[in-house]
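Participant: this one's sequence-less:
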């Protein structure tokens, strides 16, 4: 396969995902969808269709393949490393009031939508099932570390571990992972009609979520982007994915494992980071800028990353 064929083969993975994001931008500008639609659809995805997608992918998965303990442990360790690097950098280069927002924006990725969509596009059911298990780990870590980072630099804020634990336990995505595991581990069958209906419902997830991401992007927000937002975005989309993927390759991950890790490392900043900043009355403009910039950067950085990894023969 020559370089041009390799490049177009790479686009086959990334273009379907980011085309839906840009479709969301276009639909919002045409006023075919509005903020009310985005809010309702986003809630539907988080509370129902994404949990259904995770559940359906896991009950069909072969746990002997999808449940990779070394992959889960490395991803957890790498996320902690990203958090530490972001914190150290922010301590020297970012105004104190914005450090927590910078740290969260730099390490917290949108793995539940963008990462999972890319994994599914490239690796099919393995990407969905193994990615869903990774998602269960990342939800816990992201929420815990985000609370720590934001509380450390916001006046009159403290780390409310009881509230955090409740938020994690009641998270629909985590519930769907644990609900599916007994069916997978014990090979408990479900009626075929229920599986078909579940697949229909779950199939709404990725296109709907990606369109909502595009619809929330604001050109005005991008124009007002600060140097801090650009720095956090560069950290999230270039520095940390490069270091983490290189570390994964160095310890022996390759092929599907390395590709899956890269997709999760290279996902743009999660929209949930804005919600958390807003809840503590932080700099919401900075949080919004980071989300918008990283989402647009992802179409280039993820494509380039897959192309390079394939060129090197690592995935």
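Facilitator: The structure has been received and is ready for your questions. Note that the structure is predicted; figures quoted are calculated from it, not measured. Residues are numbered from 1 along each chain as shown.

Participant: Only C-alpha atoms from now on, for both contacts and neighbour counts.
Facilitator: Will do.

Participant: and residue 251, how many residues sit next to it?
Facilitator: 9 (other Cα atoms under 10 Å).

Participant: And for residue 71?
Facilitator: Counted with other Cα under 10 Å, residues neighbouring residue 71 total 20.

Participant: And for residue 268?
Facilitator: Applying other Cα under 10 Å, we find 33 residues neighbouring residue 268.

Participant: contacting residues around it?
Facilitator: Contacts of residue 268 were listed using Cα atoms under 8 Å, 6 or more residues apart in numbering, and they are 109, 110, 114, 236, 237, 291, 294, 295, 297, 298.

Participant: With residue 146 instead?
Facilitator: With contacts defined as Cα under 8 Å, 6+ apart, residue 146 is in contact with 100, 104, 108, 273.

Participant: quick revisit: can you turn the buried subset of the contacts of residue 268 into a selection I can paste into PyMOL?
Facilitator: Only the buried members of the contacts of residue 268 end up in this PyMOL selection, burial being decided by 16 or more other Cα atoms under 10 Å:
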select buried, resi 109+110+114+236+237+291+294+295+297+298
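
Participant: Isn't residue 34 up against residue 26?
Facilitator: No: taking Cα atoms under 8 Å as the definition, residue 34 is not a contact partner of residue 26, at 11.4 Å.

Participant: Mutual contacts of the two, please.
Facilitator: When contacts are counted by Cα under 8 Å, 6+ apart, residue 34 and residue 26 are jointly contacted by residue 215.

Participant: quick revisit: just the closest of the contacts of residue 146 to residue 181, please.
Facilitator: The shortest distance between residue 181 and any of those, using Cα to Cα, involves residue 108 and amounts to 25.6 Å.

Participant: How about whichever helix or strand residue 273 is part of, which residues are buried there?
Facilitator: Here residue 273 is covered by helix 272-279, with elements defined by DSSP states H and E. Buried residues in helix 272-279, counted by 16+ other Cα under 10 Å: 272, 273, 274, 276, 277.

Participant: quick one: contacts for residue 254?
Facilitator: Contacts here follow Cα under 8 Å, 6+ apart; on that basis residue 254 touches 314, 315.

Participant: Below is structure B, check it against A:
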């Protein structure tokens, strides 16, 4: 019991401390939010794809591909898209802009950032477990990007541009990194050690920089203006969705790396990228930012609880 408690603590404590450093950095005006937004862009285009590439490349994922798991993820995303992304926000919220922001928050987890960090803490770098977590991410990230865009467009304007969706998938750095890693593994091509050292060093700073940047962006001062909507959305995203889907995942036989991937998918906070995307597409930007902050703070407690429970019952 104590060992499982410490494992869960090791998962969330570094993440909480990194975000705390980010809050202090902003408080003492060491760096401002506009600067960190540029850092966020660098994380998305360089650091996170490199980390995803490294974890797939170092793991024997070609022998651990789970077609049933991928099908299950697709079905779950479709359910979340129609129910949590479109149906409930439209019925509960008075305007399309707010419904779009909440709908996106329900379906778009901060998977790469939290998934790789949590998976590495539990299974270790280079393990089959973290490889499976990374591979699930390669499926989850583009799918939730597609459906998030559809939610924003359908709630806001009632239509969506499928051509732009397809092009955005092809240009997504996470997709490019995943395909590159899988191609090298399939062809049994090994990167020279001298070059791979640079890849490892770049990947190694991702978690630290990304979570400090996340801490800089956290601002709960405006949440009171939307407290009813935020309470409903946070409870749905961080409590209700994992309570429904994680027991179902366990009952269907998912364990270890696959169950960890599903835990992150269902219990991770809303992705930071949902805020600029909501602003760019004309949804309720302030509400989207408040959802990111609120779910991120809540996730420290909920991910700890889920990790502790799943480890205690020997499921992960």
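Facilitator: Okay, I see it. Just so you know, these numbers come straight off a predicted model, no measurement behind them.

Participant: re earlier: now the contacts of residue 146 of structure 1 in CSV, with distance to residue 214 of structure 1 and secondary structure?
Facilitator: Putting the contacts of residue 146 of structure 1 into CSV (distance: Cα to Cα, whole Å; DSSP: H, G, I helix; E, B strand; the rest coil) gives the following:
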residue, distance to residue 214 of structure 1, secondary structure
100, 25, helix
104, 21, helix
108, 18, coil
273, 16, helix
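
Participant: preserved in structure 2, out of those residues?
Facilitator: With contacts defined as both residues aligned by TM-score structural alignment, their matches' Cα atoms under 8 Å, 104, 108 are the ones among the contacts of residue 146 of structure 1 whose aligned partners also touch in structure 2.

Participant: Against structure 2, what's the mean shift for the very next helix or strand once past the helix holding residue 273 of structure 1, could you check?
Facilitator: Reading on from helix 272-279 of structure 1 to the C-terminus, the next helix or strand found by DSSP H and E is helix 284-312. If you overlay the two and look at helix 284-312 of structure 1, the average distance to its match in structure 2 is 1.1 Å (mean Cα distance after the TM-score superposition for structure 1).

Participant: now helix 284-312 of structure 1 and helix 272-279, what's the angle there?
Facilitator: With axes from the mean of the first three to the mean of the last three Cα atoms, to 10 degrees applied, the angle from helix 284-312 of structure 1 to helix 272-279 works out at 160 degrees.

Participant: Just the buried positions in helix 284-312 of structure 1, please.
Facilitator: By 16+ other Cα under 10 Å, the buried positions in helix 284-312 of structure 1 come out as 284-299, 301-310.

Participant: Of all pairs in the contacts of residue 146 of structure 1, which one spans the longest distance?
Facilitator: Farthest apart among the contacts of residue 146 of structure 1 by Cα to Cα are 100 and 108. That separation is 11.8 Å.

Participant: Touching, residue 137 of structure 1 and residue 74? I think so.
Facilitator: No: using Cα under 8 Å, residue 137 of structure 1 is not in contact with residue 74, being 11.0 Å away.

Participant: quick revisit: now which of the contacts of residue 146 of structure 1 would you call buried?
Facilitator: The neighbour-count test (16+ other Cα under 10 Å) marks 100, 104, 108, 273 as buried among the contacts of residue 146 of structure 1.

Participant: Can you give me every residue that contacts the first one?
Facilitator: Contacts for residue 100 of structure 1 (Cα under 8 Å, 6+ apart) come out as 87, 146, 149, 150, 151, 152, 153, 154.

Participant: what residue of structure 2 matches up with the last one?
Facilitator: Under the alignment defined by TM-score structural alignment, residue 154 of structure 1 is paired with residue 156 of structure 2.

Participant: Can you verify my assumption that its match contacts residue 96?
Facilitator: Yes: contact criterion Cα under 8 Å: residue 156 of structure 2 and residue 96 qualify, at 5.0 Å.

Participant: Now for those two: what residues contact both?
Facilitator: The overlap between the contact sets of residue 156 of structure 2 and residue 96 (Cα under 8 Å, 6+ apart) consists of residue 283.

Participant: In JSON lines: the contacts of residue 268 of structure 1, plus distance to residue 228 of structure 1.
Facilitator: Conversion of those to JSON lines gives the following (distance: Cα to Cα, whole Å):
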{"residue": "109", "distance to residue 228 of structure 1": "18"}
{"residue": "110", "distance to residue 228 of structure 1": "20"}
{"residue": "114", "distance to residue 228 of structure 1": "24"}
{"residue": "236", "distance to residue 228 of structure 1": "12"}
{"residue": "237", "distance to residue 228 of structure 1": "14"}
{"residue": "291", "distance to residue 228 of structure 1": "13"}
{"residue": "294", "distance to residue 228 of structure 1": "13"}
{"residue": "295", "distance to residue 228 of structure 1": "16"}
{"residue": "297", "distance to residue 228 of structure 1": "16"}
{"residue": "298", "distance to residue 228 of structure 1": "18"}
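
Participant: quick revisit: would you turn the contacts of residue 100 of structure 1 into CSV with secondary structure and distance to residue 206 of structure 1?
Facilitator: Compiled in CSV, those are given as follows (DSSP: H, G, I helix; E, B strand; the rest coil; distance: Cα to Cα, whole Å):
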residue, secondary structure, distance to residue 206 of structure 1
87, helix, 32
146, helix, 25
149, helix, 29
150, helix, 29
151, helix, 32
152, helix, 34
153, helix, 35
154, coil, 34
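
Participant: Kindly indicate which of those lies nearest residue 167 of structure 1.
Facilitator: Sorting the contacts of residue 100 of structure 1 by distance to residue 167 of structure 1 puts residue 146 at the head of the list, at 12.8 Å, by Cα to Cα.
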